[in-house]
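J.: Sharing a model prediction with you, sequence too.
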Amino acid sequence: MNTKNLSKKLLKLIDRNIHKVCVPIQNGNSVRLKHLIIRENNYGHLVYDLRDNKQITTTFTKTAAVAIAKNLAEGQNHSIDRIIDLDREIQAKYNKCVQYKSTMINSDNPISIDNANIRYDITWEDVLTLRDSLDQYVFDK
């Protein structure tokens, strides 16, 4: 057998069996996970169910979208609401960070700049903590 034939057979074998395993596959601007697909648009990340041909939810972070898709693919529907709540908290705190950053850039008052800097640091740490909480739903820890 030549190398091209062997690589084609290996690719067919992988494609045939990949849907049995819950592994996200990046394809262009979308991520596939079994029968679910995650697409990015201007409003966030959309999670679609290809079996029912319907949109499940829209999330702010890609991590939340992958966590929702993974839990749905594994049949664990009980944690979806918690993932959505974490995603909304991240969105709110991220927007606060943007506001504080804008204040630091545009303000002339040094007290206001210091205040915004402290608030930014605290809020950014909250965002990172919430993101780590989302990671626990994606990875088996």
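T.: Thanks, I have it. Numbering: from 1, shown residues only.

J.: Please make it C-alpha for all contacts and neighbour counts, starting now.
T.: OK.

J.: okay, now the nearest residue to residue 26 once chain neighbours are set aside: neighbour count?
T.: Closest residue to residue 26 apart from its sequence neighbours, by CA to CA, 6 or more residues apart in numbering: residue 32 at 6.5 Å. Residue 32 sits with 21 neighbouring residues when counted by other CA atoms under 10 Å.

J.: Helix, strand, or coil at residue 32?
T.: Following DSSP: H, G, I helix; E, B strand; the rest coil, residue 32 is assigned to strand.

J.: so it makes contact with residue 38?
T.: Yes - counting by CA atoms under 8 Å, residue 32 touches residue 38, with 6.4 Å between them.

J.: Helices of this protein, residue ranges please.
T.: Remark: helices assigned in the chain by DSSP state H are 3-17, 62-73, 80-106, 110-138.

J.: quick one on the thing from earlier: could you measure from the residue nearest to residue 26 over to residue 25?
T.: 5 Å (CA to CA, to the nearest Å).

J.: Repeat that for residue 97.
T.: In terms of CA to CA, residue 97 sits 31 Å off from residue 25.

J.: With neighbour numbers in mind, choose between these two.
T.: Per other CA under 10 Å, whichever of residue 97 and residue 25 has more neighbours is residue 97, with 21 against 14.

J.: which residues does that one contact?
T.: By CA atoms under 8 Å, 6 or more residues apart in numbering, the contact set of residue 97 is 120, 123-124.

J.: Between those, identify the one with the most neighbours.
T.: Highest count within those by other CA under 10 Å belongs to residue 120, 22 neighbours.

J.: right, and that residue touches residue 100 too?
T.: Yes - between residue 120 and residue 100 there is a contact at 5.7 Å, judged by CA under 8 Å.

J.: what sits in contact with each of the two?
T.: Joint contacts of residue 120 and residue 100 (CA under 8 Å, 6+ apart) do not exist.

J.: this is the other structure I want to compare:
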Amino acid sequence: MAVNDGLTIGALAKRTGLAVSAIRYYEAQGLIDPWRNSGGQRRFERADIRRLSFVMVAQQFGFTLPQIKAELDLLPGGRTPTKADWARISAGFRAALDQRIDTLTRLRDNLDGCIGCGCLSLENCALYNPADQAAKNGPGPRYLMGDRPRTSD
């Protein structure tokens, strides 16, 4: 098969590791846009391998299909995206990933200590969250959510 003949859905599935049904689902969601050859069979651009790979990785990091689609919609139609195109859409994902990394790091480092949830069951809660001061900032594990324990004035 020549490069400009496009990829069959089977070839795309083999290269990405996705089931054909998943590729059809992503097509229906507007994440990829195949074309039809003269025989009416759908064909995919090689760039669709990267698009689908991006979808798979972004989903693993908790991004929703609408969020992913919004970013993919920023890529040019009618031509293969360039490195600059991918860099542009990755900027928004980078900020979100940095925030998640920060949250996961706090979780890893503080899960065995006071997290500002209000349970006051650990000895160090009396030091970090006396009388559940963290509740003033709202519900949930405040210190894992980014709040910092108040220091005595």
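T.: It's in. Model, not experiment: these values are computed from the prediction.

J.: Quantify their similarity with the TM-score.
T.: Overlay of the two chains. TM-score (TM-score structural alignment, normalised by the length of the first structure): 0.38; 83 aligned residues with a CA RMSD of 4.0 Å.

J.: next helix or strand past the strand or helix carrying residue 84 of the second structure?
T.: Using DSSP states H and E, residue 84 of the second structure sits within helix 83-110. For helix 83-110 of the second structure, the following helix or strand on the C-terminal side (DSSP H and E) is helix 125-128.

J.: how about that next one: buried residues?
T.: 125, 128 (16 or more other CA atoms under 10 Å).

J.: Kindly report the same for stretch 124-141 of the first structure.
T.: Here stretch 124-141 of the first structure shows 124, 126-127, 130-131, 134-135, 137-138 as buried, counting by 16+ other CA under 10 Å.

J.: Export those to a markdown table and append columns for distance to residue 84 of the first structure.
T.: Below are these laid out as a markdown table (distance: CA to CA, whole Å):
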| residue | distance to residue 84 of the first structure |
| --- | --- |
| 124 | 19 |
| 126 | 16 |
| 127 | 14 |
| 130 | 12 |
| 131 | 12 |
| 134 | 10 |
| 135 | 13 |
| 137 | 12 |
| 138 | 13 |
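
J.: Just the closest of those residues to residue 104 of the first structure, please.
T.: residue 124 (14.4 Å; CA to CA).

J.: mind listing what the closest one touches?
T.: So residue 124 of the first structure contacts 93-94, 97 (CA under 8 Å, 6+ apart).

J.: Turn those into a markdown table, including distance to residue 84 of the first structure.
T.: Output for the contacts of residue 124 of the first structure, formatted as a markdown table (distance: CA to CA, whole Å):
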| residue | distance to residue 84 of the first structure |
| --- | --- |
| 93 | 14 |
| 94 | 15 |
| 97 | 20 |
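
J.: from these, which is closest to residue 11 of the first structure?
T.: Distances from residue 11 of the first structure to these, taken by CA to CA, are shortest for residue 94, at 41.1 Å.

J.: The residue nearest to that closest one when sequence neighbours are not counted and residue 14 of the first structure: what is the separation?
T.: Residue nearest to residue 94 of the first structure in three dimensions, not counting chain neighbours: residue 127, with 6.8 Å by CA to CA, 6+ apart. To residue 14 of the first structure, residue 127 of the first structure is 37 Å away according to CA to CA.

J.: Next: residue 126 of the first structure.
T.: 40 Å.

J.: cool, and residue 113 of the first structure?
T.: Counting by CA to CA, the gap from residue 113 of the first structure to residue 14 of the first structure is 55 Å.

J.: Looking at these two, which is more packed in?
T.: More crowded of residue 113 of the first structure and residue 14, by other CA under 10 Å: residue 113, with 19 against 11.

J.: That one contacts residue 102, doesn't it?
T.: No - counting by CA under 8 Å, residue 113 of the first structure sits too far from residue 102 to count as a contact (9.7 Å).

J.: Confirm residue 25 of the second structure sits in a helix?
T.: Yes - membership of residue 25 of the second structure in a helix is supported by three-state DSSP.

J.: and residue 21 of the second structure, how many neighbours?
T.: 11.

J.: what does residue 83 of the second structure give?
T.: 8.

J.: ditto for the one 5 residues further on
T.: Using other CA under 10 Å, residue 88 of the second structure is surrounded by 14 other residues.

J.: What distance do you get for residue 94 of the second structure to residue 11 of the second structure?
T.: 30 Å.
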